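[1] Here is the input, now give the coordinates:
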Amino acid sequence: MNDATVVENGAMGRVAYARIAPNEDLVLGVEKLCLAEGFRHAFVRGALGSLVDACLGTLDGKCVQVKGPAVEIVSLAGEVRSNDDGTLSAALTGVVADTEGNVFGGPFVAGANPICMTFEVTLEEWLPALAKAGM
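    Below you'll find the model as predicted:
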């Protein structure tokens, strides 16, 4: 585990309210929305919707499968960052509830969380300050 703390200066930019279509993956859909809006970095500020099934990562690198249909997302937080090659990576964590009211939490595994009917998300652009020479 890395104990280093990184502090980044910058400013908030534009805000986008968008919908992710049914059967599209939650994580990949957020990345796609950022690409469409031209956001190189962004924070997830709010979300509302459900998943067909959910797949949440565990500390041992495995996945907890939450079967639906209609697994409700109770909360969602995360960020999208630009990689050195220009691609985007979303790191999303949340809490979901299954059809019986059982609650599960953890990071959403990319490619394994299909949207059920619709999903609305609010993204806020992050504009990191340019690093000063010699720092």
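
[2] switch to C-alpha atoms for all contacts and neighbour counts from now on
    OK.

[3] what residues are up against the spatially most central residue of the chain?
    Most central in the chain under C-alpha atoms, centre = their mean is residue 92, positioned 3.2 Å from the mean C-alpha point. By C-alpha atoms under 8 Å, 6 or more residues apart in numbering, the contact set of residue 92 is 27, 76-79, 107-108.

[4] OK, contacts around the nearest residue to it once chain neighbours are set aside?
    Counting by C-alpha to C-alpha, 6 or more residues apart in numbering, residue 92 lies nearest to residue 78, which is 4.3 Å off, once chain neighbours are set aside. Applying C-alpha under 8 Å, 6+ apart, we find residue 78 in contact with 43-44, 90-93.

[5] what element comes up after the strand or helix carrying residue 78 heading to the C-terminus?
    Per DSSP states H and E, residue 78 falls inside strand 71-82. Sequence-wise, the next helix or strand downstream of strand 71-82 (DSSP H and E) is strand 88-97.

[6] Proceed likewise with the subsequent sequence, for comparison:
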Amino acid sequence: MRRIDHPGPAAVERHAAVPGTAVPIRFVLEPGLTVDEAVAAGMREAGCIGGFVEFRGGRCEPFRYVMPAASSDPRYVAWYSETFEPTGSVNVTRACAIVGIRDGKTFLHCHGIWDTGNGRRMGHMLAPLSRVAERIEVRGIGFRDATFESMPDPETNFTLFEPVRRAGAGSSTTGDRTLLAKVRPNQDVSLAIEEICLRHGIASANVYGIGSLNGVRFVHRARVDSHATEVLIRAGRIEREDGQIRARLTLNVVDLDGVISSGEIARGDNPVCITFELVIEAIGDKTDAGLDA
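    Got it, this is the predicted structure:
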């Protein structure tokens, strides 16, 4: 499997996960607010301090985003492109955001696909620089006693989200166990998710999240050779197959050239580049279509 060498010392634990008190959330982003302000307001109203939200349509103006890029600085194996500033309103076709805390404030790590005046694009939304232009309904899973917190990461030299527990109260209504998790570089994302679920006794789950991969290999032999990509999970499940649990992940991917690819990825051949952040919603034996319902 492909490997990328980061400048700092590798952490011993190659993935992390914490359980939290989770609730389904659905709220409206109000026009005039920046995306991060609007999401922060909705999370506060829901009594949540972190989690995952999904956009399926909605206009923003102005809208700002970046794409993955090669790094000229030896302290980083990859970086970001220049900031793209589309003219006029942009329709966010689909986007997924991990919601956490940075410098004591709500912070979004958001990847998505959007329609601009120059066509469909995919990348990393700059939520503080993008403003809600119409009422946008979002939904997801919020946590009352756990979140993602931005921390310096010595291995990659980035400041990255880490799942953490916070004091809180309440009972979960989304299933037996719901996890906030992350996978570190050079770990196959599917195998890592399976190991996380095994450690926490989860045999069936919906999987949500975003991250970066070092190239992508799809099940039907298509491939992306870019060493840095940005991806979102379009559909993710943990299921039992032949007595073993298996992750099945369908992704949207953008590479260094801005080319968008989609499909189910091959298990065992998709290593994380920088980080991969996840919410894993255990569903036990019940029938549950998750956020796709």
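
[7] The strand holding residue 78 of the first structure vs the second structure - mean distance after superposition?
    On superposition with the second structure, the mean distance recorded for strand 71-82 of the first structure (mean C-alpha distance after the TM-score superposition for the first structure) is 1.7 Å.

[8] so that strand versus strand 88-97, what angle?
    Relative orientation of strand 71-82 of the first structure versus strand 88-97 (axes from the mean of the first three to the mean of the last three C-alpha atoms, to 10 degrees): 160 degrees.

[9] before we move on, back to that, could I get the contacts of residue 78 of the first structure as CSV with distance to residue 20 of the first structure?
    Output for the contacts of residue 78 of the first structure, formatted as CSV (distance: C-alpha to C-alpha, whole Å):
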residue, distance to residue 20 of the first structure
43, 16
44, 13
90, 15
91, 17
92, 15
93, 17
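
[10] Going by distance to residue 115 of the first structure, which of those wins?
    residue 92 (14.3 Å; C-alpha to C-alpha).

[11] what does that closest one align to in the second structure?
    Matched by TM-score structural alignment, residue 92 of the first structure corresponds to residue 249 in the second structure.

[12] Any buried residues in the longest strand seen in the first structure, and which?
    Secondary structure assigned by DSSP state E gives strand 115-128 as the longest strand of the first structure. Using 16 or more other C-alpha atoms under 10 Å as the test for burial, strand 115-128 of the first structure gives 115-116, 119, 121-127.

[13] Between all of these, which two are separated the most?
    Pairwise distances across those peak at 31.9 Å for 116 and 127 (criterion: C-alpha to C-alpha).

[14] ok, back up a step: find me the equivalent region of the longest strand of the first structure in the second structure.
    Against the second structure, strand 115-128 of the first structure falls on residues 272-285 (TM-score structural alignment).

[15] For residue 113 of the second structure, give me its contacts.
    Neighbouring residues of residue 113 of the second structure by C-alpha under 8 Å, 6+ apart: 92-95, 120-123.

[16] Could you check the host helix or strand of it and say which residues are buried?
    Take DSSP H and E as the rule and residue 113 of the second structure turns out to sit in strand 105-116. The neighbour-count check on strand 105-116 of the second structure (16+ other C-alpha under 10 Å) flags 106-116 as buried.

[17] residue ranges for the strands of the stretch 1-150 of the second structure, please.
    With DSSP state E, counting those that start in this stretch as the criterion, the stretch 1-150 of the second structure has strands at 15-19, 22-29, 50-55, 59-60, 65-66, 68-69, 79-80, 90-102, 105-116, 119-125, 136-143, 146-152.

[18] So for residue 201 of the second structure, which of these sits nearest?
    strand 15-19 (11.7 Å).

[19] What is the corresponding segment of the first structure for that closest one?
    Using TM-score structural alignment, strand 15-19 of the second structure lines up with nothing in the first structure.

[20] contact partners of that strand?
    So strand 15-19 of the second structure is contacted by 146, 162-165, 177-184, 192, 196 (C-alpha under 8 Å, 6+ apart).

[21] Next, give me the two most distant ones among those residues.
    Greatest spatial distance among those (C-alpha to C-alpha): 177 and 184, at 22.1 Å.

[22] Trace residue 27 of the first structure over to the second structure, please.
    In the second structure, the residue paired with residue 27 of the first structure is residue 190, using TM-score structural alignment.

[23] and that match, what does it touch?
    So residue 190 of the second structure contacts 246-249, 267-268, 270 (C-alpha under 8 Å, 6+ apart).

[24] so is it in a helix, a strand, or just coil?
    Using DSSP: H, G, I helix; E, B strand; the rest coil, the structure places residue 190 of the second structure in helix.

[25] roughly how far apart are it and residue 39 of the second structure?
    Taking C-alpha to C-alpha, to the nearest Å as the measure, residue 190 of the second structure falls 29 Å from residue 39 of the second structure.

[26] With residue 18 of the second structure instead?
    According to C-alpha to C-alpha, residue 18 of the second structure and residue 39 of the second structure sit 22 Å apart.

[27] Could you do residue 152 of the second structure as well?
    Distance of residue 152 of the second structure to residue 39 of the second structure, computed by C-alpha to C-alpha: 24 Å.
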